[in-house]
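**Student:** Got a predicted model here, sequence first, then my questions.
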Amino acid sequence: MLKRYFFLLSLLVCSGLMAQVTRPRNGVWDERTGSYAFTNATLFTDYQTRIDGATLVIRDGKVVAAGANVAVPPGAAVIDLAGRFVYPGLIDVYTDYGMPQLEGNAGGGRRRRSGGPQMESEKEGVYSWNQAVHPEDEAVELFKTNTKQADELRKLGFGAVLTFPHDGIARGSALLVNLAEPSTGNPTETILKARAAAAYSFNKGSSTQDYPSSLMGSIALLRQTYYDAQWYANATDKEPNLSLDAWLRQQALPQVFETDNKLDLLRADNVGDEFGVQYIIKTAGDEYQRLDAIKATGASLIVPLEFPKPYDVEDPFDASLVTNEQMKHWEMAPANAAWLAREGLTFALTTADLKEKKAFTGNLKKAMQYGLSFRDALRALTETPARLLGVEDQLGSLRPGWQANFLIASDSLFKDETVLYENWIGGARYVLTPMQADLRGTYQLQVGNGPSLKLEITGQPDKAKAQVYLDTTKTATTLQAEGELVTMSFVPVRKGKKRVSLSGWREEQNLMGEGTDTSGTPVKWRATYTGPAPADTTRPANRKAPEVPEMGELVYPFMAYGWDTLPTAETVLIRNATVWTNEADGVLETTDVLVRNGKIAAVGQGLSATGATVVDGTGKHLTSGIIDEHSHIAISRGVNEGTHAVTAEVRVGDVVNSEDINIYRQLAGGVTAAQLLHGSANPIGGQSELVKLRWGRLPEELKIEGADEYIKFALGENVKQSNWGDANRVRFPQTRMGVEQVYVDAFQRAKEYDRAWKNYNGLSRRQRANAKAPHRDLQLEALAEILNDARFITCHSYIQSEINMLLHVADTMGFKVNTFTHILEGYKVADKMKAHGAGAGTFSDWWAYKYEVIGAIPYNAAIMDKVGVVTAINSDDAEMARRLNQEAAKTIKYGGLSEEEAWKTVTLNPAKLLHLDDRMGSIKVGKDADLVLWSDHPLSIYAKPEQTYVDGILYFDLARDRQMREEMQQERQRIIQKMLQAKGSGEKGQQPRPSRNGTWDCEVILDIWAIDGE
């Protein structure tokens, strides 16, 4: 028996995959296909089908049969797996196994280049104009087997992986391989599917080309590439483009998209929806924070099991550096997969993001402790990844014809005490832990001519314990087993010290061999099996599953001041307040305002409403909400795409960050709406987004429904970039004269583009069938919208001469400038602005912070207002926006505006500039109930917003704010204690560090916080 075992062992090690090959071999062929029958196993043919006492038959690397009544075929090597478990091999669909190591800053963020701007791609050949778009890269051409990586993954139970370089926005095709070592050394033997998926991300990766430098630039580049490919597919007079050729070929493959956080996941899905693509989205493990929204995408997910380590919070100062979001994510992240399963989302699990792959098993067990079931865990590692890649007829299950990828384990997979014995991959055997014979049972032990003794072997096969009895007395017994070999010793005499030492092997169910007695005399011995071992009473027969650890409440957004339940609109009656209507009625004393269904329902005295929440406004002032016409809050990863002179294709609306704490802070300052603007790094920047500050809602829910579309232009020193140093004198324009030519050129091209589309759309259906549609250009499309009064300009400006220049260009090219923002020399050209129809958004009293504002005066706003220019006071600064009421008050001191005129500069006037004055900016029946209840006169430095309503929903309440501060402090202390306990129990911690998330203004150029996500 022993010899037969070792023969089988050598045979199995030699066997490998029987791949069809098209190459000669230098030497003789010795491919032993083999036929094997694994009997008496507890077999899982898939994640939900368990068969006890089953037989699995494989031949030539494929499953032949699997079931309870399977006959062992003649000539098959039989391996008895009594007491063992067999599972389908695991699949990881997000790895870089066998890929070349990436150079540069491919992992995240934006490379800072010292050699000046790189405007064009440096990749030679007929490829994409942008280095971050390289769908022509095919993992199958780059792949080399990596024994170290393969061994690491095999030990975790993986038999097949999807692999590709994790670099760039369009990353090319991914390769599906198994983790066997090729018998010939040629990696083609391991390839299961040469082109198994196409891969994407928002991360430009190792590209040294400047564009894109922001998240919104990455999204614009991806969208434009889709449109380029659509045109290219049907164009006849096109130049060769190997990137677009590859892109089009890959659209039939599963589309895998990597994201950095839950909001990026939603952004990726939006891109997919625009082009009819359902991405498989690799997530960041924070999906639980927005489950409903993510479930609504319908996307299948690839979920990492990387959990944050507890923070070192022994020092109170260190603890203060850990944000509420970080604390709560540490506590809740392990439950992510369980919550996804509970909501019925389709997901696969991956080792991606783990610094050490060996942590995967422990983290998976932790996820199961937090509620992930065995069934869902096994499905996420077998059937689901196979189905996502369209190979569910090859992998993920053990059925006839499927790949012979399976695991042999000592017990139920993922248990703490379970041992992985072997990982079979395509019929090749990889021993992870030597499999011990199952010696458990009761025996009659005969040593030489001595008395018959009782022997019991109990425990687990790999940790078996022996006990020899003298009558009913236990003796000191030791047991070691390796394969079929057994070594045992015991003391045969009560209170004796000399031991009997035995060595032997297993034959059938009996044990036998030779040894020495207490005097060292050689003896033969035999242990005859008499029955099963007694039940192990040291382990409860029905152990209860561990309880899911206690966790705090989910809040929206997932950070400080988040809601445990999102607020809803109510009927509200505010009584006896001083009401600033901003209408002809002016300021009304002791007046009531009724809010119903998010609108102002009535304004007057003595109002009543059944079931209304009544708010006492006695001694307080009620105004419409402040509107910030020029803001840069709530924008994710870059406010400037300043790499090109014209970037009209980028959209702030793609990167709205609903989890910016400045939303809440500005609600606390009475702000209810804002225009989120692109920065001022180029003459024509990106498209704006108009939002209401609906704290806790998703990015799309912040956007103002039906609002007009805007775009950012800029003048001055920022856009020409000539003062950025000698290395940056590459990008055109470099002078203020050049800025004018950028505008003229851009609008001339836009006119031609607009004319081409109008001519095409004017054709009849029959004519259009024989005509070629123009190439859709997102940049020119936005500029054409300006020409057609469908998009409106907000222009960063300072100097009188440049303002005159843009007015001249606008008049010449046939468009209007809606708003000049900053415009600190507006008092010099107010008459021309009024004649053109342009409004102004300005600062109250900023000057001398750079040379081009040397002509600024604090009377600027009042002068423009008195000339008849619609004038607003804006922030351009997250901090200033919290006190825009005080900024408005300065126009009374500097220029003598009345109180009502001053108040309109931050309410009704910005509403007019944003074409929203029919809906907001004043207190009038039918308008949106965007209201602020102030403790004092709203233009006073002592005034505090006590309540701020948006659409009739109370989003800020001063009393609730105080209560939340206490609750958050209690929550922080609770989690800190948990962290301290975790550290005390041996978990490795991490050092807190200050958050690098920053605030934007016009002149922040680089995406310097990109690595930290939102």
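**Tutor:** Noted; the coordinates are in hand. Numbering: from 1, shown residues only.
**Student:** switch to C-alpha atoms for all contacts and neighbour counts from now on
**Tutor:** Will do.
**Student:** Strands along the stretch 201-350 of the chain, start to end?
**Tutor:** With DSSP state E, counting those that start in this stretch as the definition, the stretch 201-350 of the chain shows strands at residue ranges 255-258, 280-282, 300-304, 347-350.
**Student:** next one: the stretch 751-900 of the chain
**Tutor:** In order along the chain, the stretch 751-900 of the chain carries the following strands (DSSP E, counting those that start in this stretch): 791-797, 819-822, 839-842, 871-873.
**Student:** Contacts for the last one, please.
**Tutor:** So the one you mean is strand 871-873. For strand 871-873, contacts defined as Cα atoms under 8 Å, 6 or more residues apart in numbering pick out 628-629, 839-844, 861, 864-865, 884, 887-888, 904-906, 909-910.
**Student:** Swap in 6 Å and give it another go.
**Tutor:** Residues lying outside strand 871-873 but in contact with it, judged by Cα atoms under 6 Å, 6 or more residues apart in numbering, are Gly839, Ala840, Gly841, Thr842, Phe843, Asp865, Thr905, Val906, Asn909, Pro910.
**Student:** could these be laid out in CSV, adding neighbour count?
**Tutor:** What follows is the contacts of strand 871-873, written out as CSV (neighbours: other Cα atoms under 10 Å):
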residue, neighbour count
Gly839, 26
Ala840, 31
Gly841, 30
Thr842, 29
Phe843, 25
Asp865, 22
Thr905, 31
Val906, 29
Asn909, 30
Pro910, 32
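**Student:** could you redo those residues as TSV and give each row distance to Met99?
**Tutor:** Formatted as TSV, these follow (distance: Cα to Cα, whole Å):
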residue	distance to Met99
Gly839	56
Ala840	55
Gly841	53
Thr842	54
Phe843	54
Asp865	64
Thr905	59
Val906	56
Asn909	58
Pro910	54
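**Student:** just curious, which of the residues you listed is nearest to Lys988?
**Tutor:** Among these, Phe843 lies closest to Lys988 (Cα to Cα), at 50.4 Å.
**Student:** ok so, going back, ranking the strands of the stretch 751-900 of the chain by burial, who's on top?
**Tutor:** Ranked by mean neighbour count under mean count of other Cα atoms under 10 Å, these are led by strand 871-873, which reaches a mean of 33.
**Student:** Including mean neighbour count and distance to Val870, could the strands of the stretch 201-350 of the chain go into a markdown table?
**Tutor:** Converted to a markdown table, the strands of the stretch 201-350 of the chain look like this (neighbours: other Cα atoms under 10 Å; distance: least, Cα to Cα, whole Å):
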| stretch | mean neighbour count | distance to Val870 |
| --- | --- | --- |
| strand 255-258 | 24 | 45 |
| strand 280-282 | 26 | 47 |
| strand 300-304 | 25 | 50 |
| strand 347-350 | 27 | 53 |
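**Student:** want to compare, so here's the second one:
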Amino acid sequence: MRKIKLLLSGLLLASLLQAQETFPVNGLADKRNGCYAFTHATIVQNAQNSLQNATLVIREGKIVAVGASVTVPQDAVVIDCKNKYIYPSFIDIYTDYGITTPQRQPFVFNYNAPAQLNSNTKGAYNWNQAIRPEVNAYQQFTADDAKAKTFRELGFGTVLTHVKDGIARGTGAVVLLGKDKDNLMLVKERASAHYSFNKGSSTQSYPSSLMGSIALLRQTYLDAQWYKNKPSTEGVNISLQAFNDNQNLPQIFEAEDKWNDVRADRIGDEFGVQYILKGGGNEYQRIKEMAATKAAFILSLNFPQAMDVEDPADARLVSLSDMKNWELAPTNPGALEKANIPFCLTTADLHDTKQFYTNLRKAFENGLSEAKALEALTKTPATLLGVYDKVGSLETGKLANFIITSDSVFSEKAVILQNWIQGAKYGVKEDAWNDIKGVYNLVLNSENGTSNYTLDVKNNNTANVIGKDTLTGKFSYDGKLVKLSFSATPAKKPMVAAIGGMNNGVGAQYRLSGTINGDTWNGLGEDTAGNRITWTVTFVRAAAPDTAKKKMTPHQQLGKVTYPFDGYGWEEAPKQENLLIKNATVWTNEKEGKLENTDVLVKDGKIAKVGKNLSDGSAKVIDATGKHVTAGIIDEHSHIAAMSINEGAQSVTSEVRIADNLNPEDINIYRQLSGGVTSSHILHGSANTIGGQTQLIKLRWGVDDEALKFKGADPFIKFALGENVKRTTSMANNRFPDTRMGVEEVLNDAFTRAKDYEREMKADPKTTRRDLELDALVEILNKKRFITCHSYVQSEITAAMRIGDKYGFTFNTFTHILEGYKVADKMKAHGSNASTFSDWWAYKTEVQDAIAYNAAIMYKVGLNVCINSDDAEMARRLNQEAGKTVKYGGVPEEDALKMVTLNPAKALHVDNKVGSIKAGKDADLVIWSDHPLSIYAKSEKTIVDGIVYFDREKDLEQRRKITAERTRLINKLQAEKRSGAPMRPAEPSYQVLLGCGDHSERGGLITIEQDDIETLNQ
């Protein structure tokens, strides 16, 4: 007995200790450790397991028992859940709930404003304001019941919250959505680490581009690894320490676009990190690439709202890709499910959270299963965050987080009745708890007698009272009180004596109220004469099942995903073929020169033979009689197919890479194929002295960004001289340099630092801080990376070459070079190539001395001369630009053609692969309708690696398909409007054309994006 007493005392003490807390009580303590038993329910433990007629028991905020044969504790409050469903409450993995939203200023690049070069953050933090890994959401979290209520009404009980600000954003916390003290709502303080490409509220100038954000994040990883050794040169860096401390947490990256998903994943792969990717809703457009990331995704249900395109003037400005995305975006979750890619669902990005279930059902209609949706809202987020032992399913020992619904939770008729969070009840629509639908007998009693009616209850707010006729009235049940009023006389009928003799007047009106006790209702009331009435209702039978079929929208076939996701995209990518081009005039660019009536055989993507009367049974024959065949045009200086061009916030940004932000869906790839271009050298802009690393691409329309890259090509980098660099037109330039002399000194300083860095890396590679900026410059010193330099004025060109001679490297190519004719002999001695415009001049002070004979003069001096575009539209006419050198300077036709084919291949060190028609080289070819330097010449077929990426006949066919598809989608959008669905005004689809001087992806020439209705060269 003594042992039992001791045991009971111990349990009591444990209970008291458990009840203790640090907060003082002002008044009377009211500690309730309730025990509840929810009986006779359908309990959905998780997406795979459901229990019928089961019981759930909770005590002190936790589940203590769940099953079909659970014994109900004697002290439990029993809640009968007959005909009810119990689900684990949902988890939203991507919120900023309970966090003060950072104040952001809209990004507007102001060329005339001074740059903010240093961080404004005070303390021992990172040098860049956008790197904020030391921020912890749990330290800022405050429960917000108004916002929590919005989540609870949707069925959520738990969220991950974080500060949505910066590139490295710190840690997130898992919190509950209850009303209790903030500390009791925290489930896991440091649950995740967060990243994005968006610098957020940072006012610091760097980074100002997508590739700058990527470079900054990459450098931060390297700096954090270096900081692990506590280098004395760094001292204390709170940010780098936090960055390292956060690496053992789940890593969540806000990508917000399918290509950013891929970009983020590549950073993760580089540093051994597997990100959880917050997608942008367009992942379905590149599902193969999404699967290759091996990532779990966070998907919003923020589907595009239909646009009002009734006015044809509005409709013509909306691109086909935008209309296709409206139609296909609801397929996104289903596409990931089909591809076996794990994902969570979030309310993030919804303009109105009330659209959550509406859009979820759209996803169901478009391929998402209910089981996967439930998993995406419960188990998957809990597992990813390491809290599945606490939430995410209904199992013994877990937090009592669950919702009670009137039906299967995703059913259209389902109502969330209650949301229990940590054992505390939060009513949602409790008035719908009792399902009172059915047919009843209503009896009214008064001094004058008794009257009987039939009461047909449709729902808690609708019922019909039936006597001899159906009578008009009002009905409501709020879960506590029943209210009913009706007229004893049907509407629009003569007023006659009251029914049943209860009232001697005519047209009696009854007002009743009362309560429900099981199947019996009773209460009091009055008629219009003031007579008191008692009434009872008894159950007769259940409501007849609703046999009326829901009006279904006729099934409409969805459009197909194309690659790229554009009118001119492929449903199936073109295949490499063996081709035999017959009877053409072939411009070989080799010693054989121009060959008449000649054949070109293409096999396995290479030029196999060039000659007359060739044959090959495996090859598709193309009759080119009367046509001309040339090597594909190579544009040495282009800015297409990139999301950003300039990272101009610092004088030296050699760490940034165009390759990091290629845009394989830029319509200019296709347009330039129509002009015979097969390769383009995508350059960083000219905003700073040492810009970013360039990327040579092949115009393989439809591939991903990685497959665009010209494999095996030497790496290049962009330098710049002159007005753009020293910001001549800026009235408030505070970024060094400010003169042409300063530009020269920036180069001197950069390569001095690079030589010192190289020496330190060789002496002590383990403890020397890896610097991506200097890595690229060391590659130049070691002739592993080559320079293409924006230039105009002879004096600065000469100065630049002297810098190269001083440090032992060559300026490989001077581009623009409009005063090249003045220094051609010096350039030849230095070993430079020239890449110039055919006849541009007078568009700024630096080019006043430009002449149309520049290219011809440099050619005659013996330089390797290229004609480039630096312009998305001009690139489609580079053959004509080359033809101008025949007029201005008398350059022979074949040598003129080489200026846009073989010569840029030589300048880019790829003339062993492209630039001429020779056996063994890549089959990058153009079949022209006329003399290739003629203004009448059209590219009939443009071939890259033996694949016909542009065919003028197929292009005409594709335009007809585009017209038909646009018509179909416009009709569908109009039908959506007629159905009464919410619409938004038509918005033009914009494309940003970036050039040398444009800053950030927001900065270029903005044009209406008529990608799918553009008329190509005719």
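**Tutor:** Alright, I've got the coordinates. In this text the structure is predicted, and so the values were computed from the model without any measurement.
**Student:** Mind checking the TM-score on these two?
**Tutor:** Here the TM-score for the pair of chains, by TM-score structural alignment, normalised by the length of the first structure, is 0.92; 973 aligned residues with a Cα RMSD of 2.5 Å.
**Student:** re the thing from before, a markdown table for the strands of the stretch 201-350 of the first structure, including distance to Leu667 of the first structure?
**Tutor:** Putting these into a markdown table (distance: least, Cα to Cα, whole Å) gives the following:
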| stretch | distance to Leu667 of the first structure |
| --- | --- |
| strand 255-258 | 34 |
| strand 280-282 | 34 |
| strand 300-304 | 35 |
| strand 347-350 | 38 |
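**Student:** Count the residues that sit near Gly808 of the second structure.
**Tutor:** Applying other Cα atoms under 10 Å, we find 12 other residues in the vicinity of Gly808 of the second structure.
**Student:** What of Asp180 of the second structure?
**Tutor:** Asp180 of the second structure sits with 13 neighbouring residues when counted by other Cα under 10 Å.
**Student:** That one looks like it's in a strand, true?
**Tutor:** No. Assessed with DSSP: H, G, I helix; E, B strand; the rest coil, Asp180 of the second structure is coil; it does not lie in a strand.
**Student:** Please identify the buried residues of stretch 271-285 of the second structure?
**Tutor:** Along stretch 271-285 of the second structure, these residues count as buried under the neighbour rule (16 or more other Cα atoms under 10 Å): Gln274, Tyr275, Ile276, Leu277, Lys278, Gly279, Gly280, Gly281, Asn282, Glu283, Tyr284, Gln285.
**Student:** Identify, from those residues, the entry nearest to Arg959 of the second structure.
**Tutor:** Ranking these by separation from Arg959 of the second structure, with Cα to Cα as the measure, puts Gln285 on top at 21.2 Å.
**Student:** I'd like to know how far that closest one sits from Ala348 of the second structure.
**Tutor:** Taking Cα to Cα, to the nearest Å as the criterion, Gln285 of the second structure is separated from Ala348 of the second structure by 21 Å.
**Student:** Which one, of the strands of the stretch 201-350 of the first structure, ends up nearest to Val655 of the first structure?
**Tutor:** Closest to Val655 of the first structure of those, according to Cα to Cα: strand 255-258, at 16.1 Å.
**Student:** In the second structure, what range does that closest one match?
**Tutor:** Under TM-score structural alignment, the alignment places strand 255-258 of the first structure onto residues 251-254 of the second structure.
**Student:** Average offset of that stretch relative to the first structure?
**Tutor:** Stretch 251-254 of the second structure differs from its equivalent in the first structure by a mean of 0.8 Å after superposition (mean Cα distance after the TM-score superposition for the first structure).
**Student:** can you list the strands of the stretch 751-900 of the first structure in JSON lines and add distance to Ser243 of the first structure?
**Tutor:** Rendered in JSON lines, the data for the strands of the stretch 751-900 of the first structure read as follows (distance: least, Cα to Cα, whole Å):
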{"stretch": "strand 791-797", "distance to Ser243 of the first structure": "33"}
{"stretch": "strand 819-822", "distance to Ser243 of the first structure": "41"}
{"stretch": "strand 839-842", "distance to Ser243 of the first structure": "44"}
{"stretch": "strand 871-873", "distance to Ser243 of the first structure": "48"}
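**Student:** Ile635 of the first structure: which of these is closest?
**Tutor:** Among the strands of the stretch 751-900 of the first structure, the nearest to Ile635 of the first structure by Cα to Cα is strand 791-797 (17.5 Å).
**Student:** residues in the second structure aligned with that closest one?
**Tutor:** Strand 791-797 of the first structure falls opposite residues 785-791 of the second structure when the two are matched by TM-score structural alignment.
**Student:** Quick one: map Arg697 of the first structure onto the second structure.
**Tutor:** With TM-score structural alignment as the criterion, Arg697 of the first structure pairs with Val703.
**Student:** quick one: which helix or strand includes its match?
**Tutor:** When elements are defined using DSSP states H and E, Val703 of the second structure is found to belong to no helix and no strand.
**Student:** Identify the residue spatially nearest to it, adjacent ones excluded.
**Tutor:** Closest residue to Val703 of the second structure apart from its sequence neighbours, by Cα to Cα, 6 or more residues apart in numbering: Pro664 at 6.8 Å.
**Student:** element containing that neighbour?
**Tutor:** Per DSSP H and E, Pro664 of the second structure falls between elements, in no helix or strand.
**Student:** how about it, what's its match in the first structure?
**Tutor:** Pro664 of the second structure maps onto Ser658 in the first structure, by TM-score structural alignment.
**Student:** What is the burial count for that match?
**Tutor:** Around Ser658 of the first structure there are 26 other residues, counting by other Cα under 10 Å.
**Student:** what kind of secondary structure is Thr450 of the second structure in?
**Tutor:** For Thr450 of the second structure, the secondary structure call by three-state DSSP comes out as strand.
**Student:** In contact with it, which residues?
**Tutor:** Thr450 of the second structure makes contacts with Leu444, as judged by Cα under 6 Å, 6+ apart.
**Student:** Please apply the same query to Val77 of the second structure.
**Tutor:** Shown in contact with Val77 of the second structure (Cα under 6 Å, 6+ apart): Tyr36.
**Student:** same thing but 10 Å
**Tutor:** Neighbouring residues of Val77 of the second structure by Cα atoms under 10 Å, 6 or more residues apart in numbering: Gly34, Cys35, Tyr36, Ala37, Phe38, Val57, Ile58.
**Student:** No further questions, thank you.
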